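>>> coords please:
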Amino acid sequence: MSKIADFVNAGLNYANRPKSFRDGDKFEDWVIQGFDKRYFDLLKRTSDSVQNSVRYAVGDRDYDFLMFDKWLKREFAVECKYRSESGTVDLCTPEKFEHYKKVAASVPFFFVLGVGGKPNQPVDVFVIPILKIKYSRFVCGSDFAKRFSLDVDFIYSNHLWSGF
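Alright, predicted model coming up:
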């Protein structure tokens, strides 16, 4: 197939993806903007679902971003999850949760969970160290959840490491 045909097919694949995939990409874009370039480097970003539909990169199942905190000189992984409804939400499947815990054995690992509103303007945002949760379900309105609630549009080192 020609390069032009590949490009057209990729565009069609992108447009025909489920809404949840498109929302996930929008939320990831929003989250990455929240990590100020002055304080964080983006070391790795996983491929999107269109790229993975051609050939899945095995490493893409580990996290969405690998970041570097310039202030503390620490790498950390971020998995972004957007859910349109609040309450009790599934961060991922229990099997995926166990996989993420294994990843967390080698690099600090955080879920950034956006809830409600729009993917690029969520009502609530939580920055959750995976080692602080036992299950793949998260109760957004709980006292426990409030410990990880983010009330600004930017993520700073103290947001990450204070709950770790």
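>>> make it CA atoms for all contacts and neighbour counts henceforth
Noted.
>>> Not counting residues beside it along the chain, what's closest to residue 157?
The shortest distance from residue 157 to any residue other than its chain neighbours is 7.1 Å, reached at residue 69 (CA to CA, 6 or more residues apart in numbering).
>>> gap between the one you found and residue 149?
20 Å (CA to CA, to the nearest Å).
>>> same question, residue 40
20 Å.
>>> More neighbours: which of those two?
residue 40 (22 against 19; other CA atoms under 10 Å).
>>> residues touching that one, list them.
Residue 40 is in contact with 67, 68, 69, 70, counting by CA atoms under 8 Å, 6 or more residues apart in numbering.
>>> just to revisit the earlier point, does the residue nearest to residue 157 really touch residue 43, like I thought?
No. Look at residue 69 against residue 43 with CA atoms under 8 Å: they stay out of range, at 10.4 Å.
>>> what's next to the helix or strand containing residue 125, contact-wise?
Using DSSP states H and E, residue 125 sits in strand 124-129. With CA under 8 Å, 6+ apart as the test, strand 124-129 has contacts from 108-116, 145, 148-151, 159-160, 163-164.
>>> What's the ChimeraX line that selects buried ones from those?
In ChimeraX, this line selects whichever of the contacts of strand 124-129 come out buried by 16 or more other CA atoms under 10 Å:
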select :108,109,110,111,112,113,114,115,116,148,149,150,159,160
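>>> Narrow the contacts of strand 124-129 to those in helices?
Using DSSP state H, 145, 159, 160 are the members of the contacts of strand 124-129 that sit in helices.
>>> Here is the second sequence; please produce its structure so I can put it next to the first one:
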Amino acid sequence: MYEFIFRWTDGLSSHDCIACFNTTEMESEVLKALLVARIPTVLFVMNRFTDVNNIQIEYALQENRLLIVVLRRDEPQGRGATPRLRNEYVMSLCRRVVCGYVNRRGSVYSLISGRADVERLIDDDACAIAAEPAVRHERWSVAQDKVLLRMYYADMGIHAIHRKLRRTYAAVCARIASITQPEEYMKGREFEDFVLSLFDLHDGDDLVLQEWQGDKKLGLLSPENNSNPDFVFRYGRRHFAVECKWRERLSKDIGETLFQKRKLDDYMTFSSRRRIPVTIVLGVGGDPGNPESLYVIPLKDVEGILSHSDSIELYRNESMTLSCSMFLRSRRRRDDVVSEQRRHYPNAFRPWDAETDASLLSLYRSGQSIKSLAIHFSRSERAISMRIKKLCETS
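All right, here's what the predicted structure looks like:
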């Protein structure tokens, strides 16, 4: 598949201007190839640009050969799938549309059907499979590894590495995976760095970072303290611990994807043994080093969130800052939090019934906005959105 895609990018010149995305792995590699080849590029992103540490993007911006366009919905919780609306809008701006492999069940396939200005680089999976010979298990020299790592960490992409080292794309991908840290580990470390930067630690301050756990493993063997929270801080004579988590999005099943019972039990044991509070700092969306949303959740409040997943919004940190008071102050009881929420939304956390569900769906399908539905049902916009999503999935 890579062979067909990059054959097209190699045929471009500085007189072309390419509009592209950076959402999927393939889109990311195409963007890198365009930037390395110095092709004028327009990058479309949703809500805000987050890839702030990409070296090739930095170079392209400095040389005025990259324009980043941030798209936002007029109504954030409006109707219609965001990716389809994005694709439709961007395609309307282009004189010619070039696609790689197109899933026949995806939104892009229906958008390009009947258009005469579309070029499809890959017609089916068979072409992609036949495009490149099988990986030959040739030994990589230390010198080649050094070149690969330099280019990889300079965000030059697999196409540039393939051309430099004359290795197949599959071999390059396999070697990158074998000699770099796993992606999930790197995302976790990047978010930990982000959280530490919010504390703004300096020598001589009252706040001191005492412990920083690292995920150390050899096969199935790992040290006992791997189950401890990521950070332990001392502020004067008081201590508190912080566990950092980053997710691309909040899933419906928070218990399975975010607050696994085994991990919670480990943190509870740690908190009881050390007699210090544990707080979970959760980043959601964007990039691990620059998340869109931040939540500060005391460990003792997690049980309430598992019972009422909507209540996680009560812990959203709108300021995107951290201070010791957030971790050392006594937290309000959940009943107090619910009471406060109901001053703004009288029906907050109350159960839904069949009659209300039917009314909600009817009004939503008639074109009512999420904001107007929130006012009508005396609930938050997030609660309305989540309920509509659940009803649509089960209907």
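>>> before we move on, back to that, any chance of the contacts of residue 40 of structure 1 in CSV, with neighbour count too?
Rendered in CSV, the data for the contacts of residue 40 of structure 1 read as follows (neighbours: other CA atoms under 10 Å):
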residue, neighbour count
67, 19
68, 18
69, 19
70, 14
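>>> Residue 76 of structure 1: which of those is nearest?
Nearest to residue 76 of structure 1 out of the contacts of residue 40 of structure 1 is residue 67 (CA to CA; 5.3 Å).
>>> Tell me where the stretch 151-300 of structure 2 has strands.
207-212, 231-235, 238-247, 278-284, 293-298 (DSSP state E, counting those that start in this stretch).
>>> against structure 1, where does the shortest one fall?
Against structure 1, the aligned range for strand 231-235 of structure 2 is residues 65-69 (TM-score structural alignment).
>>> corresponding residue for residue 381 of structure 2 in structure 1?
For residue 381 of structure 2, no residue is aligned by TM-score structural alignment.
>>> The counterpart of residue 245 of structure 2 in structure 1 and residue 58 of structure 1, how far apart?
In structure 1, the residue equivalent to residue 245 of structure 2 is residue 81, according to TM-score structural alignment. For residue 81 of structure 1, the distance to residue 58 of structure 1 equals 19 Å [CA to CA].
>>> list the contacts for the most centrally placed residue in structure 1?
Nearest residue to the geometric centre of structure 1 (CA atoms, centre = their mean): residue 80, 1.4 Å. Applying CA under 8 Å, 6+ apart to residue 80 of structure 1 gives the contacts 24, 27, 28, 31, 64, 111, 112, 113, 114.
>>> Then residue 88 of structure 1?
By CA under 8 Å, 6+ apart, the contact set of residue 88 of structure 1 is 137, 138, 139, 140.
>>> residue contacts, the second one?
The neighbourhood of residue 138 of structure 1, defined by CA under 8 Å, 6+ apart, consists of 88, 89, 90, 91, 145.
>>> Any idea how many residues pack against the second one?
So the one you mean is residue 89 of structure 1. By other CA under 10 Å, 17 other residues sit near residue 89 of structure 1.
>>> if I look at it, how far off is residue 137 of structure 1?
6 Å.
>>> shared neighbours of the two, anything?
In contact with both residue 89 of structure 1 and residue 137: no residue, using CA under 8 Å, 6+ apart.
>>> how much does the longest helix seen in structure 2 stray from structure 1?
For structure 2, the longest helix by residue count, based on DSSP H, is helix 183-199. In the superposition with structure 1, the average deviation recorded for helix 183-199 of structure 2 is 0.8 Å (mean CA distance after the TM-score superposition for structure 1).
>>> Mind giving me the packing neighbours of that helix?
Under the contact definition 3 or more CA pairs under 8 Å, 6 or more residues apart in numbering; DSSP states H and E, helix 183-199 of structure 2 sits against strand 238-247.
>>> Could you export the contacts of residue 88 of structure 1 as a markdown table, including distance to residue 8 of structure 1 and secondary structure?
What follows is those, written out as a markdown table (distance: CA to CA, whole Å; DSSP: H, G, I helix; E, B strand; the rest coil):
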| residue | distance to residue 8 of structure 1 | secondary structure |
| --- | --- | --- |
| 137 | 39 | strand |
| 138 | 39 | strand |
| 139 | 42 | strand |
| 140 | 41 | coil |
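>>> Residue 35 of structure 1 touches residue 155, doesn't it?
Yes. Counting by CA under 8 Å, residue 155 is a contact partner of residue 35 of structure 1 at 5.5 Å.
>>> Pull up the aligned stretch in structure 1 for stretch 286-293 of structure 2.
By TM-score structural alignment, stretch 286-293 of structure 2 lines up with residues 117-124 in structure 1.
>>> So which bits of the matching stretch are buried?
119, 120, 121, 122, 124.
>>> who are the neighbours in contact with the third one?
Residue 121 of structure 1 makes contacts with residue 30, as judged by CA under 8 Å, 6+ apart.
>>> Same check on the fourth one?
Neighbouring residues of residue 122 of structure 1 by CA under 8 Å, 6+ apart: 114, 115, 116.
>>> still on that earlier bit, hmm, which two among the contacts of residue 80 of structure 1 are most spread apart?
Pairwise distances across those peak at 14.3 Å for 64 and 114 (criterion: CA to CA).
>>> Now find how far off-centre the helix or strand hosting residue 7 of structure 2 is within its chain.
Residue 7 of structure 2 belongs to helix 2-10 when elements are defined using DSSP H and E. When distances are taken as CA atoms, centre = their mean, to the nearest Å, helix 2-10 of structure 2 is centred 27 Å away from the chain's centroid.
>>> Same question for stretch 129-140 of structure 1.
Using CA atoms, centre = their mean, the offset of stretch 129-140 of structure 1 from its chain centre is 14 Å.
>>> Repeat that for stretch 109-126 of structure 1.
9 Å.
>>> And for stretch 181-193 of structure 2?
That offset, for stretch 181-193 of structure 2, works out to 12 Å (CA atoms, centre = their mean).
>>> swap in stretch 271-279 of structure 2?
Distance of stretch 271-279 of structure 2 from its chain centroid, counting by CA atoms, centre = their mean, is 29 Å.
>>> Can you check the distance spanned by that stretch, start to finish?
One end of stretch 271-279 of structure 2 sits 10 Å from the other (CA to CA).
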